[in-house]
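Undergrad: I need the structure of the sequence given here:
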Amino acid sequence: MPERDALVSMRRYTRLTLLSTVPVVAMTPTLATFSNGASVWRSLPLLAGLVVLVPVHWKRIARAIETPMEIPPGRPSVVTLVVSSVLMVYGYVYADPGNVLWVVLPAMSITELQFGRTPAESWRRSLWSAVVFGAVVGGIAALSPFGSDNPLPATAITVFLLLVFPFGELIGLRQWRIAIELDQARRDAAELGATRERLRLAEDLHDILGHALEVVSLKSELATRLGKVDPDRAHAEMAEVQKLARGALQDVRELAQGRPQTDLDTELAGARTLLASAGIDCAVDVEEAHQRHSELFGRVLREAVTNLLRHADTRRCWITVRPAALTVVNDGVTDTPPRGDGTGLASLARRVREAGGEFTAGPGERPGTFEVSAVLA
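TA: Prediction:
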């Protein structure tokens, strides 16, 4: 994938940039020391420190690149900070007096202590470290035999190095960490989108198959009862069952192709026929609904009719359609009426809210009734 290739390239670039910079920067004070004619024997502790501390820092940088989201333990870096600080003072006072470039040794440990920290926190810690080391170097420059009347240059160089060196490494690591976070966010967004699509598909399947199977069950039961007393009507009901099954299959195919069709007028006609065949007296009061609400109102009506057939001993039903409102009321509610927290009603409530409307499902104003209502802007 292009995104993964870009991430691999970013990782390779970060490793190349940071890991190649470490030995180059560490060699700077060494070259300056020998350029100043310092004694080789006096410089041996400094060289030994470089041989040990630079590979340690190089390894910790590599680990920080491999696990950018992890905050490593700070104790090893504190140990190397103490050792490198002693070496810095040794070089500044004895091995190569006045050479403040050896401050890069503690700067490596100070950088390590900022791994995984927030930008504000790492900047604050680096600033305090620069101030402390600057004060130490300035004090030594002012009090030591090789000091001068103006220790400000040494102090300024120390503060500058302790700010620039950690900043350079941390900015590279932070860019790599941001790239990892963005990649993870992209993958999370893709997974969330797939989950939402699965939920939408599940809700649509519930709407289609739940209603169709409830109607098929009702009509099959009716055909069974009519088989002996009215064979012709029983045959007609079974033919209707076959038609409903084929219609449900077609709806599922349209859903799989991403073009499910739900229409209020179609659902009204189907509800009238279905309720009549179930012996339910249905009163329909329709004003022309807004065309853009037709699909959503069709879903609400279908789910409401399915619920009254499934959960109530309904004898009468009232369906009211207004330009921006749909209400379905049925009687025959049991002592424990269905609540509005089922899968179908819950998904309808979410759809209506997303459309900027209000959805309610609960006991109606008349005793023993249940009301489903959707009001859109």
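Undergrad: contacts, neighbours, all on C-alpha from now
TA: OK.
Undergrad: in the helix or strand harbouring Ala248, what counts as buried?
TA: Using DSSP states H and E, Ala248 sits within helix 231-256. Within helix 231-256, the residues that qualify as buried are Ala234, Glu237, Met238, Glu240, Val241, Leu244, Ala245, Ala248, Asp251, Val252, Leu255, counting by 16 or more other CA atoms under 10 Å.
Undergrad: Kindly tell me how buried Gly357 is, as a neighbour count.
TA: Neighbours of Gly357 under the rule other CA atoms under 10 Å: 16.
Undergrad: For the nearest residue to it once chain neighbours are set aside, the count of nearby residues, please.
TA: Closest residue in space to Gly357, ignoring its immediate chain neighbours: Leu376 at 4.1 Å, by CA to CA, 6 or more residues apart in numbering. Here the number of neighbours of Leu376 (other CA under 10 Å) works out to 18.
Undergrad: May I ask you to confirm that Leu376 is in contact with Glu358?
TA: Yes - contact criterion CA atoms under 8 Å: Leu376 and Glu358 qualify, at 6.5 Å.
Undergrad: where do the contact lists of the two overlap?
TA: Residues touching both Leu376 and Glu358 (CA atoms under 8 Å, 6 or more residues apart in numbering): Val352.
Undergrad: let's see this one next to it:
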Amino acid sequence: MAVVWVGFLALPLILLHTGHVEPWRRVAGSAGIIGFTLTYTWATFLMVDTRSADQPDLASPGWSALRGPALSRLVLLMVFTGLTTAATGWLAAYLFPFFCAFLLYISPLVPVLPGICLVMVAIGVLDAAILTWAPSPYARWMALGCCAGGVIIILSRLSMESSRRQAQADRHLAAATEREEISRDVHDILGHSLTLLTLKAEVAHRLLAHDPQAAERELAQVIELSRAALADVRTTVSRLRTPDLASQLASSRSAFAAADLTVAVSGSASSVPLPQRELVAWTLREATTNILRHARATRVSIQLAPGLVRVTDDGQGLGGAPMGNGLLGLHRRVEAAGGRLVLTSPAPASVATPDRGTAVAAGGRPGTCLEVRL
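TA: Have a look, this model is predicted:
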């Protein structure tokens, strides 16, 4: 695209060959303009072809090796500009915007902002010279128009730099978001899996003395769970796995049973619409982990319905404690899906049990209710 604009240099050539100009001026001016055009094209293709896509900044350290070649081409441009100026006078002003473009777009000689300041100073000096020594109104307006082209190039370069910085910021934000999502997934899987493994190991330890066969069964489950947890971590880090609601519901039942908690389930995994099951499974996993770790509950109620998952326990409640990393991560997931997460303690509803219908929290403990609506 930078080379396309050299077509404008045909205008001074036409003026040279159609006006009343001395032959030597016509020859020298034509040589200067053609030499400038070829050098500018050469410099443009060299710099663009060598430029790395990973280093979009024209002043990046990776460009330091190109400063020598860029300087030699700048010297050539100045030589041909001097030849054109000597032969044609004010027609050489047509070359000025190309100097601006070379310094601001193509060359690594100066960083962006110092280059813009340098071009602005050059525009001011050229404007003053034009207004003072221009031989005719035509030459004055022609040269001033070329200076205006330099201003447009400055504005374009500023816009390009702003877009580059915004794109860089977007890339950094996307990378940070992806790292946060992966860390959240790993936290959710490891937190749940390690909690369940600990419970199973404690049960096996208690059974080892008076029921070795039951302890052996629990240890076999520990091995299976550890293998599943390792597979979960691998697949989650590679972003290939989404949790399955039916499997998570079965895992939560098993975990609560291992911790001697009574659990009542209302609804089924199949009652939740397929697009919502992944998020409902994450919610159930986080609620299960928190209840097993912190609640000291005896009964748990799980309610599943289209657009709803509610997990209530009769434990000690939050006591004003803030959300941990797992709940904060779950809250972001729910918000990103357009849903709403409500964590209430004391629990607003009593906890259902399969044998007694509905019962209030034991001993008047407040309990906690985690509700997600989608």
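Undergrad: I'd like the distance from the helix holding Ala248 of the first structure to the chain centre, please.
TA: 43 Å (CA atoms, centre = their mean, to the nearest Å).
Undergrad: Next: stretch 261-278 of the first structure.
TA: Centroid separation between stretch 261-278 of the first structure and its chain, computed with CA atoms, centre = their mean, is 41 Å.
Undergrad: what does stretch 369-376 of the first structure give?
TA: 35 Å.
Undergrad: before we move on, what about stretch 333-343 of the second structure?
TA: For stretch 333-343 of the second structure, the distance to the chain centre is 21 Å (CA atoms, centre = their mean).
Undergrad: That one aligns to what range in the first structure?
TA: Alignment of stretch 333-343 of the second structure against the first structure: residues 351-361, by TM-score structural alignment.
Undergrad: and the end-to-end length of that stretch?
TA: With CA to CA, to the nearest Å as the measure, stretch 351-361 of the first structure spans 14 Å from end to end.
Undergrad: What lies in contact with it?
TA: By CA under 8 Å, 6+ apart, stretch 351-361 of the first structure touches 296, 339-340, 345, 348-349, 370-377.
Undergrad: Which among these count as buried?
TA: For these, buried by 16+ other CA under 10 Å: Leu296, Gly340, Leu345, Leu348, Ala349, Phe370, Glu371, Val372, Ser373, Ala374, Val375, Leu376.
Undergrad: What strand or helix carries the spatially closest residue to the fifth one that is not a sequence neighbour?
TA: When the adjacent residues along the chain are set aside, Ala349 of the first structure lies closest to Phe359, with 5.3 Å between them (CA to CA, 6+ apart). Secondary structure here is read from DSSP H and E; on that basis Phe359 of the first structure sits in strand 358-363.
Undergrad: That strand: what's the following helix or strand?
TA: strand 370-375.
Undergrad: Show residues contacting that following strand.
TA: 297, 300, 304, 324-331, 333, 337, 352, 357-364.
Undergrad: quick one: it to the second structure mean distance?
TA: In the superposition against the second structure, strand 370-375 of the first structure averages 1.1 Å from its aligned positions (mean CA distance after the TM-score superposition for the first structure).
Undergrad: Okay, strands next: where are they in the first structure?
TA: 281-286, 316-322, 325-330, 358-363, 370-375 (DSSP state E).
Undergrad: got the angle for the last one vs strand 316-322?
TA: Our comparison of strand 370-375 of the first structure with strand 316-322, counting by axes from the mean of the first three to the mean of the last three CA atoms, to 10 degrees, yields an angle of 10 degrees.
Undergrad: What span of the second structure is strand 370-375 of the first structure aligned with?
TA: By TM-score structural alignment, strand 370-375 of the first structure lines up with residues 368-373 in the second structure.
Undergrad: just the second one next, same as before
TA: Taken onto the second structure by TM-score structural alignment, strand 316-322 of the first structure occupies residues 299-305 there.
Undergrad: By how much does that stretch deviate from the first structure on average?
TA: Looks like 1.9 Å for stretch 299-305 of the second structure (mean CA distance after the TM-score superposition for the first structure).
Undergrad: Which position in the first structure pairs with Glu278 of the second structure?
TA: With TM-score structural alignment as the criterion, the equivalent of Glu278 of the second structure in the first structure is Glu295.
Undergrad: Against Lys243 of the first structure, how distant is the residue lying farthest from the centre of the first structure?
TA: In the first structure, Val229 marks the outermost C-alpha relative to the chain mean, sitting 61.9 Å out by CA atoms, centre = their mean. Taking CA to CA as the measure, Val229 of the first structure falls 23 Å from Lys243 of the first structure.
Undergrad: Equivalent analysis for Ala234 of the first structure, please.
TA: To Lys243 of the first structure, Ala234 of the first structure is 14 Å away according to CA to CA.
Undergrad: Since that was my last question, I'll sign off now.
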